[in-house]
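Asks: show me the folded form of this:
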Amino acid sequence: MTHIPHGAHLIAGLRVKGASVFAASPATGPVHHYSEGTPDHVAQAAMAAEAAFDAYSATSRETRAAFLGQIAQEIDARGDAITRVGAQETGLPEARLIGERGRMTGQLRLFADHIRKGDYLDRRHDPALLDRQPLPRPDMRMVQRPIGPVAVFGASNFPLAFSVGGGDTAAALAAGCPVVVKGHPAHPGTGELVGDAIAAAIVTCGLHPGVFSLVQGSTHQMGAALVTHPLIRAVGFTGSLRAGLALFDLCAARPDPIPFFGELGSVNPMFILPEALAIRGDAIAKGWAASLTMGAGQFCTNPGLAILIDGNAADAFVATATAALQDSAAQLMLADSIAAGFRAGRDLVAGSAGVTTLLSGDSAGRHAAPCLYEVSADTWLANDDLAHEVFGPLGLIIRAKDAAQVAVIARSLQGQLTCTLHLEDGDMAQAQSLMPVLERKAGRVLANGFPTGVEVADSMVHGGPYPASTNFGATSVGTLSIRRFLRPVCYQNLPEALLPIT
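Replies: Coordinates of the predicted model:
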């Protein structure tokens, strides 16, 4: 059965339409129209979220855990429609969307289990010491409390796991914060279906309807209105560096600045150390080619840089990687704008002095073909343009003179989501010398693998120093992500009846 979208915003349980619409641009299938959000729609959603906050923030952990589980159940009930509409809008294969939906619902259930345990609240109690000299100590209790309504921006590259019902929304709801989501215009139908699932869960659980609102839109004006609305207390964002910085600046310039948790971009460098290169160079090159082209390279953990020491083993690595990428056909990208951005980034790299083109396939329209380039470390260190993410299937090999220059490259890196070491036992000394540098550069350091799999787990960190993210102490994946939307409050000498339910 074909799903016909209603095309409305979802504000406090009501379907709301405006005077203007925007047209989706699906990869296949019919074109549908969706209501264009305005600052007035944003204000309605923010006021509804504020109206819901007192009651929702006071709910028990069990109530919120049951709510998260019900959202997962409602999403699964709409699974076939979500997969069908998502495939039409994004061009992603059904298997990828089914897997991503499983990740989204699995994350909701993981967060439900996590908040039931209560450890995330970091509860502390210093009992009163009335007889202490020279001064008595009062009774003090500390606990993490919800911060208020949270704005979430749907991501372009993950229509499910990082969008309407994805990690930021799940974390904020788990923390006890109502959410206002700006849906991404690249997949509004998919977002609408997930939004309807969350709304159904709210009704089933008997919660205030303002706990969740979804406002669709294709304009920058609506995003600006959302982050500057005085009732919004924090923002979760996954997207480009340019868009993220614009929103970050708006958050900082408010009369009451609010935290902006942005995951913005990363080149995710791989350091291929000499013994690993000599022993497993061919396997690493083939694995890298597969990681670069996975999902047309549209992953924020796509390993765009390979750093190795020049020599015969490096020559063999380059030949194998080039051959492997030549066998990869052009792939459909998630949106026309993403494809255009990829071509612009490719042209910047290819046109830079000292860069050698190893492979540059035909990337026309919404398709992207793999591209591979190489450069000396001296040239790379002298050209800051080569250190920036190109979102898509593009790899850059950096040939260093020796281990000392590899260390210079590591120290010159900006903040990253990930850094990878490929090593064997004989590389251990060099790896040990690099580790103090890499752990300051990235939120996740891994060995002998590829970073494009981001496990949803307690220990995962998906964030890093700027510009990988705007808050080096936070993660957008894993149970620690809930802490972004909490703040510590100390209760001194308060009667039990006035303490929050925790």
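Asks: rest of the way, CA atoms for contacts and neighbours
Replies: Will do.
Asks: helix, strand, or coil at residue 306?
Replies: Per DSSP: H, G, I helix; E, B strand; the rest coil, the local secondary structure of residue 306 is strand.
Asks: my error: substitute residue 451 in the last question.
Replies: Per three-state DSSP, residue 451 ends up coil.
Asks: likewise residue 235?
Replies: Quick answer, by three-state DSSP: residue 235 is strand.
Asks: hang on, it packs against residue 257?
Replies: No. With contact defined as C-alpha atoms under 8 Å, residue 235 and residue 257 do not form a contacting pair (11.1 Å).
Asks: which one's more surrounded, these two?
Replies: Neighbour totals were compared for residue 235 and residue 257, and residue 235 leads with 27 against 16 (other C-alpha atoms under 10 Å).
Asks: contacting residues for the more buried one?
Replies: Residue 235 sits next to 150, 151, 152, 153, 227, 258, 259, 260, 261, 262 when contact means C-alpha atoms under 8 Å, 6 or more residues apart in numbering.
Asks: beyond whichever strand or helix holds residue 345, next helix or strand please.
Replies: Take DSSP states H and E as the rule and residue 345 turns out to sit in helix 336-350. Next along the chain after helix 336-350, taking DSSP H and E as the criterion, comes strand 356-360.
Asks: next, the angle from that next one to helix 336-350.
Replies: 150 degrees (axes from the mean of the first three to the mean of the last three C-alpha atoms, to 10 degrees).
Asks: next one: strand 356-360 to chain centre, how far?
Replies: Remark: strand 356-360 is offset 30 Å from the chain centroid, using C-alpha atoms, centre = their mean, to the nearest Å.
Asks: which stretches of the stretch 351-500 of the chain form helices?
Replies: 377-382, 403-412, 428-441 (DSSP state H, counting those that start in this stretch).
Asks: which residues touch the closest residue to residue 369 other than its chain neighbours?
Replies: In space, residue 369 comes closest to residue 330 once its chain neighbours are excluded; the distance is 3.9 Å by C-alpha to C-alpha, 6 or more residues apart in numbering. Counting by C-alpha under 8 Å, 6+ apart, residue 330 touches 296, 361, 362, 363, 367, 368, 369, 370.
Asks: one more, please, to line up against the first structure:
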Amino acid sequence: MTTTPEELDAFAAAAAAAAPLWRASARADRAGWLRAIAAEVDRHVDELVTIAADETRLDPGRLRGEVARTTGQLRLFAEAVEEGGFLELTIDDAAPDAVPPRPELRRLLVGVGPVAVFAASNFPFAFSVVGGDTASALAAGNPVIVKAHSGHPRLSARTAELAVRALTDAGAPDGSLAVVTGREAGNVLVQHPVVRAAGFTGSLSGGRALFDLASGRPDPIPFYGELGSVNPVVVTAAAVAVRGEELAGGLAASFTQGSGQFCTKPGVVFVPAGAGFEDMVAARAGATIGGPLLTERITRAYPEGIVHLLADPSVELLATGTAVDGGARPHVLTTDATAVAARADVLLEECFGPVTLLVRYRDDAELHRALAAVPGSLTATLHAEDTDDVDTLLALLQERAGRVLFQGWPTGVAVTWSQQHGGPWPATTSLHTSVGVTAIRRFLRPLTFQDAPGRLLPDDLRNEALATLPHRRNGILVVPVDHGDR
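Replies: Predicted structure coming up:
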């Protein structure tokens, strides 16, 4: 069932009424609301996993782990709210003798207002109704309206029902969370005058269309989209010589994990020509198994993407795995660095599913030219040895991605304070992360009070609160040893 314009307007009005209450909420209350959602989801994990497995074809074990990640990040944001550093509290005391005279200035970050969140297909919990975008927006002090993904409608509805009940029981304002369905509702949502920011995880085409709608409003709003990523990997000849078989096994496991439906899948791997690594990968890939894909649309698009790549004269099929239960057969394709440098728009287009493209390079010059053509990605990975001179190579990888890995594989995104899950276009539409605590920064705006009477300041900017909160005063960072009762 598609949300009607009248229903969406009602959700928006409720969110608008809730926004000032969320913005002014005590940090302890806000943290409690986040924990209430987490507890309610955990209480119903068996029911939710059953629904998700039926709708998404994903393994129940993987889904159960995803629920734990989802509720864990809700609790992590609750801790961040209590800690208070996200507020970026900054005070400049009045200095009447300065030239020019300086007034007292007190600055903090506040919630932007109602946030639209567009759920993803491949993570029905962690990037869906109460996933990272929703958790970070709520933590920032904003009500949220989620556009549910068509790939798991029953799960979205049930998750929303549980979350709304948890919020209500915990004392959060009415209108704190709502869910809408249907593509047209999503288009209207991102243009609705009540909505002040949007978060999106999905395809390049879908995300770009919504980005353009958000930018084309009479009052443009920030649109934080995670759109597409090929996640380049570079393997040096020395690394192949020392641990080639290990690397081949790691690659085979990584590009087929979740049937290749992770946004961090290593989609293009630069390998030294003549080092034998392609044969090692082919041997490992032959034993891989591909399961069902998430939706019928994705299932149809995967073989079309393979055919599109094979149509290039430089591309050859190196190996295939086995498909089970009507799933997607893993593919390993090969090409060369010269072709990639010349036709990156064709050869480096993301193909969603269990496929990776090995790119042979003969020397550093070829490798560097090809890497310069790689589009922005979420991750870049380097497998090298201590004997390798990788300074130029590392500089290129840093230009291409938001997270650079060494001696590992990108299909795994820890939810932490220092995580960066974002990269240059087209990986994302901004420089912010969508995973980890600093994802909260997307849904905050700075606000400064000049010469304000203490009684009119927000609670967290008053001197009593500053005694317990990290802040910067007259340029000096102050970190209280004991935050006391948060």
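Asks: need the TM-score from the superposition.
Replies: Once superposed, the chains reach a TM-score of 0.92 (TM-score structural alignment, normalised by the length of the second structure), with 459 aligned residues with a C-alpha RMSD of 1.4 Å.
Asks: circling back to that earlier point, mind listing what's buried in the helix holding residue 345 of the first structure?
Replies: 336, 338, 339, 340, 342, 343, 345, 346, 349, 350 (16 or more other C-alpha atoms under 10 Å).
Asks: how big is the offset of it relative to the second structure?
Replies: Taken over the aligned residues, the distance from helix 336-350 of the first structure to the second structure averages 1.2 Å (mean C-alpha distance after the TM-score superposition for the first structure).
Asks: what's the matching range in the second structure for that helix?
Replies: Per the alignment by TM-score structural alignment, helix 336-350 of the first structure matches residues 296-310 in the second structure.
Asks: contact partners for the alignment partner in the first structure of residue 427 of the second structure?
Replies: By TM-score structural alignment, residue 427 of the second structure lines up with residue 468 in the first structure. When contacts are counted by C-alpha under 8 Å, 6+ apart, residue 468 of the first structure touches 263, 264, 265, 266, 415, 416, 417.
Asks: tell me the one of these nearest residue 441 of the first structure?
Replies: Of all the contacts of residue 468 of the first structure, residue 415 has the smallest distance to residue 441 of the first structure: 4.8 Å, by C-alpha to C-alpha.
Asks: residue 76 of the second structure matches what in the first structure?
Replies: Match for residue 76 of the second structure (TM-score structural alignment): residue 110.
Asks: assign that match to helix, strand or coil.
Replies: Secondary structure, three-state DSSP: residue 110 of the first structure is helix.
Asks: count the neighbours of it for me.
Replies: Neighbour count of residue 110 of the first structure, defined by other C-alpha under 10 Å: 20.
Asks: give me the nearest residue to residue 432 of the second structure, chain neighbours excluded.
Replies: Spatial nearest neighbour of residue 432 of the second structure, chain neighbours left out: residue 422 (6.1 Å); criterion: C-alpha to C-alpha, 6+ apart.
Asks: state the distance from that neighbour to residue 404 of the second structure.
Replies: According to C-alpha to C-alpha, to the nearest Å, residue 422 of the second structure and residue 404 of the second structure sit 11 Å apart.
Asks: residue 133 of the second structure too?
Replies: Between residue 133 of the second structure and residue 404 of the second structure the computed distance is 23 Å (C-alpha to C-alpha).
Asks: before we move on, what about residue 39 of the second structure?
Replies: Separation of residue 39 of the second structure from residue 404 of the second structure (C-alpha to C-alpha) stands at 34 Å.
Asks: with residue 138 of the second structure instead?
Replies: Per C-alpha to C-alpha, residue 138 of the second structure is found 29 Å from residue 404 of the second structure.
Asks: again, but for residue 239 of the second structure
Replies: Residue 239 of the second structure sits 17 Å away from residue 404 of the second structure, going by C-alpha to C-alpha.
Asks: what is the burial count for the alignment partner in the second structure of residue 447 of the first structure?
Replies: Applying TM-score structural alignment, one finds that residue 447 of the first structure aligns to residue 406 in the second structure. Look at residue 406 of the second structure: counted by other C-alpha under 10 Å, it has 13 neighbours.
Asks: for the closest residue to residue 406 of the second structure other than its chain neighbours, list the residues it contacts.
Replies: Setting aside the residues directly before and after it, residue 406 of the second structure is nearest to residue 382 in space (C-alpha to C-alpha, 6+ apart), at 5.1 Å. Applying C-alpha under 8 Å, 6+ apart to residue 382 of the second structure gives the contacts 233, 234, 235, 394, 404, 405, 406, 407.
Asks: cool, residue 104 of the first structure as well?
Replies: Neighbours of residue 104 of the first structure in contact, by C-alpha under 8 Å, 6+ apart: 72, 160, 161, 165, 166, 167.
Asks: surely the fifth one meets residue 160?
Replies: Spelled out, it's residue 166 of the first structure. Yes. In this structure, residue 166 of the first structure is within contact of residue 160 by C-alpha under 8 Å, at 5.9 Å.
Asks: gap between the match of residue 427 of the second structure and residue 441 of the first structure?
Replies: 9 Å.
Asks: so for those two, which residues contact both of them?
Replies: Common neighbours of residue 468 of the first structure and residue 441, counting by C-alpha under 8 Å, 6+ apart, are 415, 416.
Asks: hang on, the earlier thing: ok, residue 422 and residue 404 of the second structure, which is more surrounded?
Replies: More crowded of residue 422 of the second structure and residue 404, by other C-alpha under 10 Å: residue 422, with 29 against 21.
Asks: surely the more buried one and residue 402 touch.
Replies: Yes. Counting by C-alpha under 8 Å, residue 402 is a contact partner of residue 422 of the second structure at 5.4 Å.
Asks: residue 120 of the first structure matches what in the second structure?
Replies: Aligned counterpart of residue 120 of the first structure in the second structure: residue 86 (TM-score structural alignment).
Asks: give me the number of residues near its match?
Replies: Neighbours of residue 86 of the second structure (other C-alpha under 10 Å): 21.
Asks: same question for residue 500 of the first structure.
Replies: Residue 500 of the first structure has 13 neighbours, counted by other C-alpha under 10 Å.
Asks: what's the closest non-adjacent residue to whichever residue in the second structure pairs up with it?
Replies: Aligning on TM-score structural alignment places residue 500 of the first structure opposite residue 458 in the second structure. Spatial nearest neighbour of residue 458 of the second structure, chain neighbours left out: residue 24 (7.8 Å); criterion: C-alpha to C-alpha, 6+ apart.
Asks: helix or strand: which one has residue 34 of the second structure?
Replies: Using DSSP H and E, residue 34 of the second structure falls within helix 27-43.
Asks: so how far does stretch 87-100 of the second structure reach from one end to the other?
Replies: From its first residue to its last, stretch 87-100 of the second structure covers 28 Å (C-alpha to C-alpha).
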